[in-house]
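Undergrad: Okay, structure incoming, though there's no sequence with it:
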């Protein structure tokens, strides 16, 4: 038995079922998946957040390490930057698959609950999460950078590669740190959204999105802090320069890109779709068709 599909083709019930099963999830579904994740993170205890964020910071240092190690081996190779940038993705892969707390992920996941139910209590919960995770991440990458410099596990050529990566970062002006940070925060938020929609391509999504950050030279507050703190510990820049020239502009850019641009637009899209569906529902149509003061015949 065939059924009309409304497109000029006759489909069976089984084929209609296949269409529904293969259709991508609605934006509202993705919104709720990400929001639910944010709610779970907001409920975590201080100790749980602190240890998880510290572990994430230590792990993110491997993005810096892997990129520097590859860069030292590819010196003089044409398009070597495109290859060593693959190392940048390693820390993200480890942190995200291990479900550790990464600040730039939380610029989307933890913000959607606040956008859904605005209020002072929601804002306080968000600021608590952000502060604990950011401090834990920054402490972790700082410890990693200190160990990377002083444990001397690599040869001089690799050490110079680490310095070159940090120097390249610090060539950006504060405004470039901010503007590139906006794009990095935006990309991370898109990655979180895509991960919610995908079941079988998670690794590819993480690699592609973070690889784009690396080859674009976009600034990420956590990985970039490992690079900047390496220069601080090597006495190439002051701690104040790392904070004021890199840290604050990049942090603001990541938050703007992840929360105020992608998060706000995505939430507005879902809210608009929900309002349109509510306005076109049969109940709404019946209420519009029947005047409030009209007499309704009774049985």
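TA: Everything's here; your move. No experiment lies behind these values; they were computed from the predicted model shown.
Undergrad: From now on I want contacts and neighbour counts done on CA atoms only, so please keep to that.
TA: Fine.
Undergrad: mind checking how far the residue nearest in space to the middle of the chain is from residue 206?
TA: Centroid check for the chain by Cα atoms, centre = their mean gives residue 188 as the closest residue, at 2.9 Å. Separation of residue 188 from residue 206 (Cα to Cα, to the nearest Å): 9 Å.
Undergrad: Walking through the stretch 1-150 of the chain, point out its strands one by one.
TA: Remark: strands assigned in the stretch 1-150 of the chain by DSSP state E, counting those that start in this stretch are 2-4, 10-12.
Undergrad: Give me the distance from the last one to the chain's centre.
TA: Averaged C-alpha coordinates place strand 10-12 at 41 Å from its chain's average position (Cα atoms, centre = their mean, to the nearest Å).
Undergrad: Could you list every helix and strand in contact with it?
TA: Packing partners of strand 10-12 (3 or more Cα pairs under 8 Å, 6 or more residues apart in numbering; DSSP states H and E): strand 2-4.
Undergrad: helices and strands around the strand it packs on, which ones?
TA: strand 10-12.
Undergrad: From residue 41, how far off is residue 31?
TA: For residue 31, the distance to residue 41 - Cα to Cα - is 15 Å.
Undergrad: Same check on residue 30?
TA: From residue 30 over to residue 41 (counting by Cα to Cα), the distance is 17 Å.
Undergrad: this is the other structure I want to compare:
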């Protein structure tokens, strides 16, 4: 009887081993490659990708930065145009702003996927190499890039706004929709504009951080992040400048209101959100690992 029990126990043990052995077998090299391909990059890896991108951008010639920034300013103006087209064809309901805000993503899709220079993207890509290698030379290259790109972005949006205002390319009804959408950029006080610009700067920096690990979903990341900026009523220095310049060319806002009441506070808010908050927090979470 004991022998029979022992035999049964051995059979059960063998059966369990046979059933569980495959689960504990070492994975092949091919499977290791599959695991690595499917894994999300570690935070330090993403940090290094974004940092190197910033170094590449700072090393570009001024002429290249200018034309790329000018192209970005022209491209971002299609955000306002797309919003106006959607608003023109939708009934004035409570959910209409949620749909028209999708148009806000159009300009960002063009800019980001075409690798054009947008000022608010550089609030994280340029700051990371500066923090990693703090020196007057690195800081100077970052300041040069910021100044050139921001000026080029404004030149592009100023021209786009003039084109929409003074040429027959835009129908009068569509132009009125563009002006109606634009009014929100100057209706806030100075301090409120700063606060409304902080989330926009943070979201754009977060978008830049997410793109390296997004694989084939980059477009969705761009749409979701930028849609939230518009739907939430937040302020973006470059996209909003198209709206501010439209109001300026129309006579609805003075130059002082545009630059003193919109550009100055929104620039500060975007820098706080993208640099002082997101970039610094990003660096803080990886600085020990990068050592």
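TA: Done, it's in. The structure displayed is predicted, hence computed values, not measured ones.
Undergrad: higher neighbour count, residue 31 and residue 41 of the first structure?
TA: Ranked by neighbour count (other Cα atoms under 10 Å), residue 31 of the first structure and residue 41 place residue 31 first, with 24 against 19.
Undergrad: Residue in the second structure paired with the more buried one?
TA: Alignment note (TM-score structural alignment): residue 31 of the first structure maps to residue 47 of the second structure.
Undergrad: what do you get for residue 4 of the first structure?
TA: So, by TM-score structural alignment, residue 4 of the first structure is left unmatched.
Undergrad: How many neighbouring residues does residue 229 of the first structure have?
TA: Residue 229 of the first structure has 25 nearby residues by other Cα under 10 Å.
Undergrad: Could you do residue 121 of the first structure as well?
TA: Other residues close to residue 121 of the first structure by other Cα under 10 Å number 11.
Undergrad: what does it align to in the second structure?
TA: In the second structure, residue 121 of the first structure lands on residue 137 (TM-score structural alignment).
Undergrad: Then residue 260 of the first structure?
TA: Aligned partner of residue 260 of the first structure by TM-score structural alignment: residue 276.
Undergrad: Count the residues that sit near that match.
TA: By other Cα under 10 Å, 18 other residues sit near residue 276 of the second structure.
Undergrad: State the distance from it to residue 270 of the second structure.
TA: For residue 276 of the second structure, the distance to residue 270 of the second structure equals 9 Å [Cα to Cα].
Undergrad: ok, now residue 235 of the second structure?
TA: 8 Å.
Undergrad: Which neighbours do those two have in common?
TA: 197, 200 (Cα atoms under 8 Å, 6 or more residues apart in numbering).
Undergrad: burial measure for the counterpart of residue 217 of the second structure in the first structure, as a count.
TA: Matched to the first structure by TM-score structural alignment, residue 217 of the second structure sits across from residue 201. Neighbour count for residue 201 of the first structure, taken as other Cα under 10 Å: 11.
Undergrad: if I pick residue 201 of the first structure, what's in contact with it?
TA: So residue 201 of the first structure contacts residue 195 (Cα under 8 Å, 6+ apart).
Undergrad: Which position in the second structure pairs with residue 140 of the first structure?
TA: With TM-score structural alignment as the criterion, residue 140 of the first structure matches residue 156.
Undergrad: Near the closest residue to that match other than its chain neighbours, how many other residues are there?
TA: Sequence neighbours aside, residue 73 is the residue nearest to residue 156 of the second structure in space, at 4.0 Å (criterion: Cα to Cα, 6 or more residues apart in numbering). Residue crowding around residue 73 of the second structure was assessed by other Cα under 10 Å; the count is 33.
Undergrad: And residue 48 of the second structure, by the same measure?
TA: So residue 48 of the second structure, with other Cα under 10 Å, has 15 neighbours.
Undergrad: now swap in residue 20 of the first structure and tell me
TA: 10.
Undergrad: So which of the strands of the stretch 1-150 of the first structure is the most surrounded?
TA: Mean neighbours per residue, mean count of other Cα atoms under 10 Å, is largest over the strands of the stretch 1-150 of the first structure for strand 10-12, with a mean of 15.
Undergrad: And the longest helix along the second structure, what's buried?
TA: For the second structure, the longest helix by residue count, based on DSSP state H, is helix 136-166. Within helix 136-166 of the second structure, the residues scored as buried using 16 or more other Cα atoms under 10 Å are 138-139, 141-142, 145-146, 148-162, 164-165.
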